[in-house]
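Trainee: Okay, structure incoming, though there's no sequence with it:
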């Protein structure tokens, strides 16, 4: 008895399962219904298995299948296969928001796959999709084309060779020759995902956006097509008037004329042929301003050479006719044969004037120059170094490189220097000048130490070495034999030797990895 009850329960569960399965299959394979047939005929010779319906004076042929209604001039219904082919002024409605027009369609009621052909236009809300041929999977609510298509919404016209429309997600995926036309910009991409509700575009291949006064390129990124702002994080580049910005990641906003970049940044000034490299930068196009930090270096091209400037923070301001670079905190510069450090550097690009502020020190050849403030001037035409000005507490020091007995020194209130071929050739010290100089004969034998005080000293240099000294006005000097030169007189008041801070190459320019 117990065994019979068990068998009965088992058979009942199987029956319930089969009934449920059958109901599900029938629901999936719901038959295509004809709502209005107009004229009817059969033609087994030419269209075996088809019921042929043609519109009449009362209206078009109308069919319905699982929430979609379709009208046409003529339809071929294959009831046994649950499919239909229709042609002539096709119009399809799905719900209240999706409509489709075409010349003809082929539809399978079992798979719910629809193929529209000829002058196809699908309208979803306010977005229109146009193509010569469109495939529509009603089961997954997905439409796609592979022979070229056009999408039109309230802001943009998008075209591509391949496209897929995910209707419920309001999302398009475009491939090959993707193009967006907007009254304010154009966009071209190899691959793009576009959301019709937010107007967001995700770029997944080489992409170029050209606006009224900017051009943006990336190989992976995002663009808000409505607000004209976005970012790129692969091979990104933006052209802003006379600047080109590259970086691992670049963000920009057209409304504020703002761009920022992160890591491996290069900002090129195409007018002045200068470059800023850093790991973070901001560009404000409307006010011609650049801010850079994190290992920031400005590179300014001089004749067959470059001037490198580094600081914790770099600012570039001013129009192309009056562009100024400022470096703040721990500022350093380097060029072939010359380098220096201070707190702040101000460089006027169009006039080629470099101002050093805050305990500046400059090295040229074997000479070290210090003072309260310094200016380095270049010839704007030749871009060669022209002159040097030191204001207050000017001091020149170089080692006695022959016998290493001490330091050659010259000091004064102010200093003026002249360059030839980018090397210091002449130095003039003014007011309260003093000098200590180790003197050698032509055989490089030391014959004394010159200790002189006067009103003005002129030094002639070659390859950084002093070749001639001229004393002017109220000269009071003594040449001491080396053994009689007092130890306490070997360094002038204010002497400082900062060789351990000297920048010998570009590798020495940045000392703090955080900046």
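Mentor: Nice, I can see it. Because the structure is predicted, anything quoted here is derived from the model rather than measured.
Trainee: Every contact and neighbour count from this point should use C-alpha atoms.
Mentor: Will do.
Trainee: residue ranges for the strands of the stretch 301-450 of the chain, please.
Mentor: 305-317, 324-335, 338-348, 353-357, 361-364, 367-370, 373-378, 385-399, 407-420, 423-440, 446-462 (DSSP state E, counting those that start in this stretch).
Trainee: Which strands and helices lie in contact with the first one?
Mentor: If I follow you right, that is strand 305-317. Judged by 3 or more Cα pairs under 8 Å, 6 or more residues apart in numbering; DSSP states H and E, strand 305-317 is in contact with strand 289-302, strand 324-335.
Trainee: Surely residue 333 touches residue 344?
Mentor: No - with contact defined as Cα atoms under 8 Å, residue 333 does not count as touching residue 344 (10.7 Å).
Trainee: element containing residue 91?
Mentor: Secondary structure assigned from DSSP states H and E places residue 91 in strand 83-94.
Trainee: Would you tell me what the next helix or strand after that strand is?
Mentor: Defined by DSSP H and E, the subsequent element after strand 83-94 is strand 98-108.
Trainee: Could you list the buried residues of that next one?
Mentor: 98-108 (16 or more other Cα atoms under 10 Å).
Trainee: and if you look at stretch 428-447?
Mentor: 428-430, 433-439.
Trainee: thinking again about what came up before, among the buried residues of strand 98-108, which one lies nearest to residue 12?
Mentor: Set against residue 12, the nearest of the buried residues of strand 98-108 by Cα to Cα is residue 108 (35.0 Å).
Trainee: Below is structure B, check it against A:
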């Protein structure tokens, strides 16, 4: 008899929720009603299951605040609409705007992405989200990992941002090459006309033997191209590069070419014992890489070079040249030959020459 009364009461409550509040109680082992501070509360315990339209909610315990149109879910909380599934220790859910506030070991999974954090705000109507504390995002489609401390997503603008110790790591499934981008802010634009990632403030890029730093970097997804702005500097094996702007070209995340634009300079260690460096300058420099080794360097427009060479008699000296274009060729990453084109001028300094050689 008592069991029948309980079942009947739950059925009445479920119908009431479904008709007047847009949210329906599917099941709860236990239901208690009480007033706290003049507000009517309904407490549900044990295998709790609610539904609102296509959204299903499960937990161990739920407290409904009728005046606030809110339910607090606690213990093994799961909320899903078939497209997105959230798990957390506790979720506050406002059923009219379909807005959730999630706390503790939060996980949200969609068809393409998984997100982990300690706190999440998520709206089931428009898909907007805000997350903070130990944020981690994984995109299964393009094998991209993102870490940070604060992030948000605007579905209308198809724009997301992660900030505070932000880190993006992208892995190529074929070559297993990895691209790492660090910055204080990472932005992602997922629009057809411009799919790109932007790193801002204290940016560092790592890929194989490449390390680059700058204030702003833009990675164009379709072009596999990173543009480094505002005081860019780069290091590749024994070479140091600098310019006003840099373009870093990849092929399936494998480094292919670095183009230095404006006040371009490439320095390569010639002798580790003396610290002497080969120097190439120009308005534009193309630094080509093949099989992860420097293949050739081309300086264009007001080009100048200083290269340390050893002839067939083992006599060593330095060659300084200026021209419209200077091409440097490498074999197995070592200097092989130099080609000077247009308006060439050059000077050879034997090893006995002791004065410092300046490159203008």
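Mentor: Sure, I can see it. Every value quoted in this text rests on a predicted model; they were computed, and no experiment measured them.
Trainee: Overlay them and tell me the TM-score.
Mentor: Put the two chains on top of each other and the TM-score (TM-score structural alignment, normalised by the length of structure 2) is 0.87; 354 aligned residues with a Cα RMSD of 2.8 Å.
Trainee: circling back: same list, the helices and strands packed on strand 305-317 of structure 1, but as JSON lines with distance to residue 12 of structure 1 and mean neighbour count please.
Mentor: Formatted as JSON lines, those follow (distance: least, Cα to Cα, whole Å; neighbours: other Cα atoms under 10 Å):
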{"stretch": "strand 289-302", "distance to residue 12 of structure 1": "75", "mean neighbour count": "22"}
{"stretch": "strand 324-335", "distance to residue 12 of structure 1": "86", "mean neighbour count": "23"}
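Trainee: I'd like these as CSV, with distance to residue 89 of structure 1 appended.
Mentor: Converted to CSV, these look like this (distance: least, Cα to Cα, whole Å):
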stretch, distance to residue 89 of structure 1
strand 289-302, 59
strand 324-335, 68
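Trainee: whereabouts in structure 2 does the helix or strand where residue 34 of structure 1 lies align?
Mentor: Residue 34 of structure 1 is part of strand 33-36 when elements are defined by DSSP H and E. Counting by TM-score structural alignment, strand 33-36 of structure 1 pairs with no residue of structure 2.
Trainee: Who are the packing partners of that strand?
Mentor: strand 61-65.
Trainee: Next, the angle from the strand it packs on to strand 83-94.
Mentor: Strand 61-65 of structure 1 and strand 83-94 are oriented at 80 degrees to each other (axes from the mean of the first three to the mean of the last three Cα atoms, to 10 degrees).
Trainee: Residue range in structure 2 corresponding to strand 61-65 of structure 1, please.
Mentor: Going by TM-score structural alignment: strand 61-65 of structure 1 matches no residues.
Trainee: Show the subsequent helix or strand relative to that strand.
Mentor: strand 68-72.
Trainee: quick one: buried residues of the helix or strand following that following strand?
Mentor: Heading C-terminal from strand 68-72 of structure 1, the first helix or strand you meet, by DSSP H and E, is strand 74-78. Neighbour counts over strand 74-78 of structure 1 (16+ other Cα under 10 Å) mark 74-78 as buried.
Trainee: which residues in structure 2 does strand 74-78 of structure 1 match up with?
Mentor: The alignment places strand 74-78 of structure 1 over no residues of structure 2 (TM-score structural alignment).
Trainee: Show me what that strand packs onto, helices and strands only.
Mentor: strand 51-54, strand 83-94.
Trainee: Serialize those strands to a markdown table and add fields for distance to residue 472 of structure 1 and mean neighbour count.
Mentor: Output for these, formatted as a markdown table (distance: least, Cα to Cα, whole Å; neighbours: other Cα under 10 Å):
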| stretch | distance to residue 472 of structure 1 | mean neighbour count |
| --- | --- | --- |
| strand 51-54 | 117 | 21 |
| strand 83-94 | 101 | 20 |
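Trainee: Residue 392 of structure 1 is nearest to which of those?
Mentor: So among these, strand 83-94 is nearest, using Cα to Cα, at 85.5 Å.
Trainee: quick check, distance from the closest one to the centre of its chain.
Mentor: In terms of Cα atoms, centre = their mean, to the nearest Å, the centre of strand 83-94 of structure 1 is set 49 Å apart from its chain centre.
Trainee: Just want the angle from that strand to strand 74-78.
Mentor: Using the same axes, to 10 degrees, strand 83-94 of structure 1 lies at 120 degrees relative to strand 74-78.
Trainee: who touches strand 83-94 of structure 1?
Mentor: Outside of strand 83-94 of structure 1, the residues within contact range by Cα atoms under 8 Å, 6 or more residues apart in numbering are 32, 67-78, 99-110.
Trainee: quick one, what contacts the counterpart of residue 260 of structure 2 in structure 1?
Mentor: Correspondence of residue 260 of structure 2 to structure 1, assessed by TM-score structural alignment: residue 390. Taking Cα under 8 Å, 6+ apart, we find residue 390 of structure 1 in contact with 370-375, 414-416.
Trainee: for the helices and strands packed on strand 305-317 of structure 1, which one sits closest to residue 24 of structure 1?
Mentor: Among those, strand 289-302 sits nearest to residue 24 of structure 1 (Cα to Cα), with 63.7 Å.
Trainee: Apart from its neighbours in sequence, what residue is nearest residue 232 of structure 2?
Mentor: Once flanking residues are discounted, residue 232 of structure 2 sits nearest to residue 214: 4.3 Å by Cα to Cα, 6 or more residues apart in numbering.
Trainee: and the gap between the one you found and residue 106 of structure 2?
Mentor: 34 Å (Cα to Cα, to the nearest Å).
Trainee: Equivalent analysis for residue 241 of structure 2, please.
Mentor: On the measure of Cα to Cα, residue 241 of structure 2 and residue 106 of structure 2 end up 43 Å apart.
Trainee: who touches stretch 409-419 of structure 1?
Mentor: Counting by Cα under 8 Å, 6+ apart, 385-398, 424-437, 456, 491-492 sit against stretch 409-419 of structure 1.
Trainee: quick one, what contacts residue 179 of structure 1?
Mentor: Contacts of residue 179 of structure 1 (Cα under 8 Å, 6+ apart): 158-160, 186-189.
Trainee: cutoff 7 Å now
Mentor: With contact set as Cα atoms under 7 Å, 6 or more residues apart in numbering, residue 179 of structure 1 has these partners: 158-160, 187-189.
Trainee: Compile these into CSV and extend it with columns for neighbour count and distance to residue 327 of structure 1.
Mentor: What follows is the contacts of residue 179 of structure 1, written out as CSV (neighbours: other Cα atoms under 10 Å; distance: Cα to Cα, whole Å):
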residue, neighbour count, distance to residue 327 of structure 1
158, 21, 46
159, 24, 47
160, 25, 48
187, 20, 37
188, 23, 39
189, 23, 39
